[in-house]
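>>> how would this look folded up:
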Amino acid sequence: MESIRHIACLAFADVMSLDVTGPLQVFASANDERARQGLPPSYGIHLLGPEAGPVKTSAGFALMADRAWREVDPASLDTLLVPGGMDMQIQCRDQELLDWLRSTEPQVRRFGSICSGALILAAAGLLDGRQATTHWSDVEALSCHEGIEVTGDRLHTYDPAGQDGDPHIFTSAGVTAGIDLALALVEADLGRPMALAIARRLVLFLRRQGGQTQFSALLTPEPCRTPKLAALLAWIPANLGADLSLEALAAQAKMAPRSLSRAFAQELGVGPGKYVERVRLEAARTLLQDSQASIATVARLTGFGHPENLRRTFHKHLSVGPQEYAQRFGRPTHN
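I've put the predicted structure just below:
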């Protein structure tokens, strides 16, 4: 029988509630999915506060901490997550907490932060010599710590293979990126089909890999009757910059072009070309909403190539150009 992986998240006064509940819900949903399959749970989920009991969040309501973090044996934990909050300076100056985090780090398999929680890890010296990201508004503050390679355009810095990130100590970008990080952790533990099942169950966008720019692609549709088509739909969002012509898609799916077109029409009600355009448009919209890149960069990353192609697609589907869309719906930038 598989052993339970114990996942813990810190909580403190004015913690960002979604930083805590979003990632933990992913692990809880993994247990739910396994129960539907007649399998035992994979995760034990714990909330650790300054003391056991209610912890007020920045939203005004309280979360209930199971135990005080100082009372927990770090060796009993598989993964520890540190969330962000409203006034991170208080946590960053809490020497008892920082000492506990430093002593905990070598005893847990995975140690990560959500959003501005990266500032706490930085204050504890745990990000020295490492790559890190955080919420876009805290990138400058994180950059004040020497010895940290800050990358503001990453979704998260977790990579189980250790090639484009770190399997042990890692960070994630703003708020909902913690959900993406949790999905990546579950995928490493239980496989991509489980991560996809959780994303569908929670009606989430399954995002691209952590090392790529922070934007969401379309949620993989409900399972298709054609397994090769289902695999292709999961592959497309992570390869938007590649050749996604009918011939290239057919080669990827190992299907004849005519058979692939027929499968798209029968199961999705749309042809391959229109489907790819829709996924690319959604990805471009999210990048522009997050104010993460220029129009030219968005066009390149999402496979439109030239900005004019992006502009025409926006006008076709949204009756507005990408520049105006970014001005209407993008996050305000800071001087």
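>>> Please make it C-alpha for all contacts and neighbour counts, starting now.
OK.
>>> Show me where the protein has its helices.
Along the chain, counting by DSSP state H, helices occupy 17-36, 88-92, 95-104, 118-123, 139-143, 177-190, 192-201, 227-235, 246-253, 257-268, 272-289, 295-301, 307-318, 322-329.
>>> among those, which is the most enclosed?
Among the helices of the chain, the stretch with the highest mean neighbour count (mean count of other CA atoms under 10 Å) is helix 118-123, at a mean of 25.
>>> so which of the helices of the chain comes closest to T57?
helix 17-36 (5.7 Å; CA to CA).
>>> That closest one packs against which elements?
strand 5-10, strand 43-49, helix 177-190, helix 192-201 (3 or more CA pairs under 8 Å, 6 or more residues apart in numbering; DSSP states H and E).
>>> a markdown table for those, including distance to R36?
As requested, the helices and strands packed on helix 17-36 are exported to a markdown table (distance: least, CA to CA, whole Å):
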| stretch | distance to R36 |
| --- | --- |
| strand 5-10 | 19 |
| strand 43-49 | 15 |
| helix 177-190 | 15 |
| helix 192-201 | 11 |
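>>> out of those, which comes closest to A230?
helix 192-201 (10.9 Å).
>>> the inter-axis angle of that closest one versus helix 227-235?
70 degrees (axes from the mean of the first three to the mean of the last three CA atoms, to 10 degrees).
>>> for helix 192-201, the distance to its chain's centre please.
Mean-position distance between helix 192-201 and its chain equals 13 Å (CA atoms, centre = their mean, to the nearest Å).
>>> What of stretch 31-44?
22 Å.
>>> Sequence B follows; please return its structure for comparison with A:
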Amino acid sequence: MEPLNVGFLLYPGCTLMDFAGAVQVFSSAVGKFKTFIVSEEKAITTTEGLTVLSDYSLDLYPAIDVLFIPGGGDQGVIAAMNNSKVLDFINTVSPKCQWRGSVCTGAFILAASGILKNCKATTYWSLLPVLDRLSGKLNLEVPQNSYPRYLIDIKSKLFTGGGISSSLDLALELVKVICGTTVAEQTQLFIQYQPQPPVDSGDPAHAPQNVLDSVTQMEQDFIAAMNGEVDVLLKK
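Purely as a prediction, here's the structure:
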């Protein structure tokens, strides 16, 4: 088949690994995908302080077969949620895509556009209760007491992922769904992706209580800010 165009919609304050991990996976499925960045600005500074250059603007870009929206910090995500040009782009591109979705807090941008609805959906672990507040309005099925690294809704052709490093698993699962198990296995081997982390606290269900409490406390301002944006969405 012809390579599918995977367009990554970036914005100031997005998170590097949210898109970089997925770019690596798609690019390593040799001949199956072509990846590129689309953004309103030419230069985008990530939450890590690195600046990347986009390939295309929101006004001029190739056909997009897979639309991928990364998450980011609260200021970047909230700005994107309220950026009419970004939301218009999502709504213009989405009907023409074979797949569209997000990873991490990108789910809230997709929700603000109105595209994330009538499906299973996940996001960064500490923000699952915030996303769940939109379940009635958008008919979402949000995980309760579990923290999936990805969810693929075959019927609606929507995908969502957990936080940051989940972009690797999400992209690899999309490669498997689109291209088959063998291509996914080849891709996994090519990037030597066989995670065996030196600690086992990457999921809230595994993290020691003191670690969970400390990280949750660190994120209180982020959670409050996103709850405020959800309040706005619920009133629309």
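>>> Tell me how the two chains score on TM-score.
TM-score of the superposed chains, computed with TM-score structural alignment, normalised by the length of the second structure, equals 0.79; 209 aligned residues with a CA RMSD of 2.4 Å.
>>> out of the helices and strands packed on helix 17-36 of the first structure, nearest to W235 of the first structure?
That would be helix 192-201 among these, by CA to CA, at 11.4 Å.
>>> residues in the second structure matched by that closest one, start to end?
The alignment of helix 192-201 of the first structure onto the second structure (TM-score structural alignment) covers residues 181-190.
>>> Over to stretch 128-135 of the first structure?
With TM-score structural alignment as the criterion, stretch 128-135 of the first structure aligns to 117-124.
>>> Pull the residues that contact the matching stretch.
103-107, 111, 128, 131, 138-143, 147-148, 150-153, 156, 158-164 (CA atoms under 8 Å, 6 or more residues apart in numbering).
>>> again, only this time at 7 Å
For stretch 117-124 of the second structure, the surrounding residues in contact (CA atoms under 7 Å, 6 or more residues apart in numbering) are 103-105, 107, 128, 138-143, 151, 153, 156, 160-163.
>>> of these, buried ones?
Buried subset of these (neighbour count, 16 or more other CA atoms under 10 Å): 103-105, 107, 128, 138, 140-143, 151, 153, 160-163.
>>> can you tell me which of those residues are in strands?
L140, E141, L151, D153, T160, G161 (DSSP state E).
>>> hang on, the fifth one packs against V103?
The reference is to T160 of the second structure. Yes. T160 of the second structure lies in contact with V103 (CA atoms under 7 Å); the separation is 5.3 Å.
>>> list the buried ones in the lengthiest helix in the second structure?
For the second structure, the longest helix by residue count, based on DSSP H, is helix 220-235. Of all the residues in helix 220-235 of the second structure, those buried under the rule 16+ other CA under 10 Å are F222, I223, M226, N227, E229, V230, L233.
>>> need those residues in JSON lines with distance to F89 of the second structure, can you?
Output for the buried residues of helix 220-235 of the second structure, formatted as JSON lines (distance: CA to CA, whole Å):
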{"residue": "F222", "distance to F89 of the second structure": "26"}
{"residue": "I223", "distance to F89 of the second structure": "26"}
{"residue": "M226", "distance to F89 of the second structure": "22"}
{"residue": "N227", "distance to F89 of the second structure": "24"}
{"residue": "E229", "distance to F89 of the second structure": "20"}
{"residue": "V230", "distance to F89 of the second structure": "21"}
{"residue": "L233", "distance to F89 of the second structure": "19"}
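>>> sorry, back to before: gap between the two ends of the match of stretch 128-135 of the first structure?
18 Å (CA to CA, to the nearest Å).
>>> In the second structure, what stretch matches stretch 94-105 of the first structure?
The aligned range for stretch 94-105 of the first structure is 83-94, by TM-score structural alignment.
>>> quick one: which of the buried ones among the contacts of stretch 117-124 of the second structure is nearest K85 of the second structure?
A107 (17.3 Å).
>>> Show me what that closest one lines up with in the first structure.
Match for A107 of the second structure (TM-score structural alignment): A118.
>>> What about L4 of the second structure, how many residues nearby?
L4 of the second structure: 18 surrounding residues under other CA atoms under 10 Å.
>>> how about the nearest residue to it once chain neighbours are set aside, what does it touch?
Distance criterion CA to CA, 6 or more residues apart in numbering; nearest residue to L4 of the second structure, sequence neighbours excluded, is F33 at 4.6 Å. F33 of the second structure sits next to P3, L4, N5, V6, F26, S27 when contact means CA under 7 Å, 6+ apart.
>>> List which of the residues you listed are still in contact in the first structure.
Contacts from these that recur in the first structure, judged by both residues aligned by TM-score structural alignment, their matches' CA atoms under 7 Å, are P3, L4, N5, V6, F26.
>>> any idea how far W125 of the second structure is from the third one?
Using CA to CA, we find N5 of the second structure at a distance of 29 Å from W125 of the second structure.
>>> swap in the last one?
Applying CA to CA, one obtains 24 Å for the distance of F26 of the second structure from W125 of the second structure.
>>> Enumerate every residue touching the most centrally placed residue in the second structure.
The structure's the second structure has its C-alpha centroid closest to V103; by CA atoms, centre = their mean the separation is 1.6 Å. By CA under 7 Å, 6+ apart, the residues touching V103 of the second structure are D18, I69, P70, G71, T123, T160, G161, G162, G163, S167.
>>> In JSON lines: those residues, plus distance to K117 of the second structure.
Formatted as JSON lines, these follow (distance: CA to CA, whole Å):
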{"residue": "D18", "distance to K117 of the second structure": "22"}
{"residue": "I69", "distance to K117 of the second structure": "15"}
{"residue": "P70", "distance to K117 of the second structure": "18"}
{"residue": "G71", "distance to K117 of the second structure": "18"}
{"residue": "T123", "distance to K117 of the second structure": "14"}
{"residue": "T160", "distance to K117 of the second structure": "12"}
{"residue": "G161", "distance to K117 of the second structure": "15"}
{"residue": "G162", "distance to K117 of the second structure": "17"}
{"residue": "G163", "distance to K117 of the second structure": "20"}
{"residue": "S167", "distance to K117 of the second structure": "21"}
